[in-house]
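>>> sequence-free structure coming up:
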C-alpha cells in the first residue's frame, strides 16, 4: 500500500492530499529512508513522521484497504514521540 493511502486509512492524517504533500516534502521516513508519497509500506515497517516541531515514530502492524474509526488505531503501534525543540 502507498504511504499516502496508509496515512489516510489509518487516520494519522485526515486527507490523502495532505499526506502526499508531507511525504513529498521529505518529512516521512520508512525504515530510515526518506519516503515519497508513492513509496510502499508493509507490516513491520518503521515510520517516522515530522508534524511541525514534533516527531512520531511508529511500527505498522496491519494493512487494511478501508477501516472504521475503531479499527484504524490497530493498524500501527506508536514506538515513541519526540519534541524537536
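Everything's here; your move. Note that the coordinates shown come from a computational prediction; the quantities given were computed from them, not determined experimentally.

>>> only C-alpha atoms for contact and neighbour calcs from this point on.
Noted.

>>> What's the local residue count around residue 54?
Residue 54 has 12 neighbouring residues, counting by other C-alpha atoms under 10 Å.

>>> For residue 85, see how far away it is.
Here residue 54 is placed at a distance of 8 Å from residue 85 (C-alpha to C-alpha, to the nearest Å).

>>> And residue 40, by the same measure?
On the measure of C-alpha to C-alpha, residue 40 and residue 85 end up 30 Å apart.

>>> Neighbour count: the two, which is higher?
Between residue 40 and residue 85, residue 40 has the larger neighbour count (other C-alpha under 10 Å), namely 15 against 5.

>>> try this one side by side with the last:
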C-alpha cells in the first residue's frame, strides 16, 4: 500500500492530498529513511511523522484499503510522541 493512502486510511492525516504534501516536504520517514508519497508500506514498518512541534512514531500492524474511523487505531501502534527540536530533521 502507498504511504499517502495508509496515512489517510489510518486517519493519521485527514486527507490523501495533505498526506502527499507532508511526504513531499520530507516530514515523514519509514524505518529511519525519508519517504515519498508513493513509498510502499509493509506490516512492521515504523513511520515517523512530524506535525509542527511534535514527532509521532507508529508501527504498522495491518494494511486495509478502507476502515471506519472508530477502527482506524487497529492499523497501527503508537510507539512514541515527542517534542521536535528546531534543528532536528525527520
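Perfect, I can see it now. Just so it is clear, the model here is predicted, and its values are computed rather than measured.

>>> helix/strand/coil for residue 23 of structure 1?
helix (DSSP: H, G, I helix; E, B strand; the rest coil).

>>> I'd say it and residue 37 touch.
Yes: Residue 23 of structure 1 lies in contact with residue 37 (C-alpha atoms under 8 Å); the separation is 5.1 Å.

>>> which residues do these two both contact?
Taking C-alpha atoms under 8 Å, 6 or more residues apart in numbering as the contact rule, residue 23 of structure 1 and residue 37 both touch residue 4.

>>> Tally up the residues packed near the spatially closest residue to residue 85 of structure 1 that is not a sequence neighbour, please.
Excluding the flanking residues, the one nearest residue 85 of structure 1 by C-alpha to C-alpha, 6 or more residues apart in numbering is residue 53, at 6.3 Å. Close neighbours of residue 53 of structure 1, defined as other C-alpha under 10 Å, add up to 9.

>>> repeat for the one 3 residues further on
Residues near residue 56 of structure 1, counting by other C-alpha under 10 Å, number 16.

>>> Just want the most central residue of structure 1.
For structure 1, residue 7 is the residue whose C-alpha lies nearest the centre (C-alpha atoms, centre = their mean; 4.6 Å).

>>> In contact with that residue, which residues?
13, 14, 16, 19.

>>> how does it look with 6 Å?
If you count contacts by C-alpha atoms under 6 Å, 6 or more residues apart in numbering, residue 7 of structure 1 has them with residue 13.

>>> if I line the two up, what does it land on in structure 2?
Residue 7 of structure 1 maps onto residue 7 of structure 2 when the alignment is built from TM-score structural alignment.
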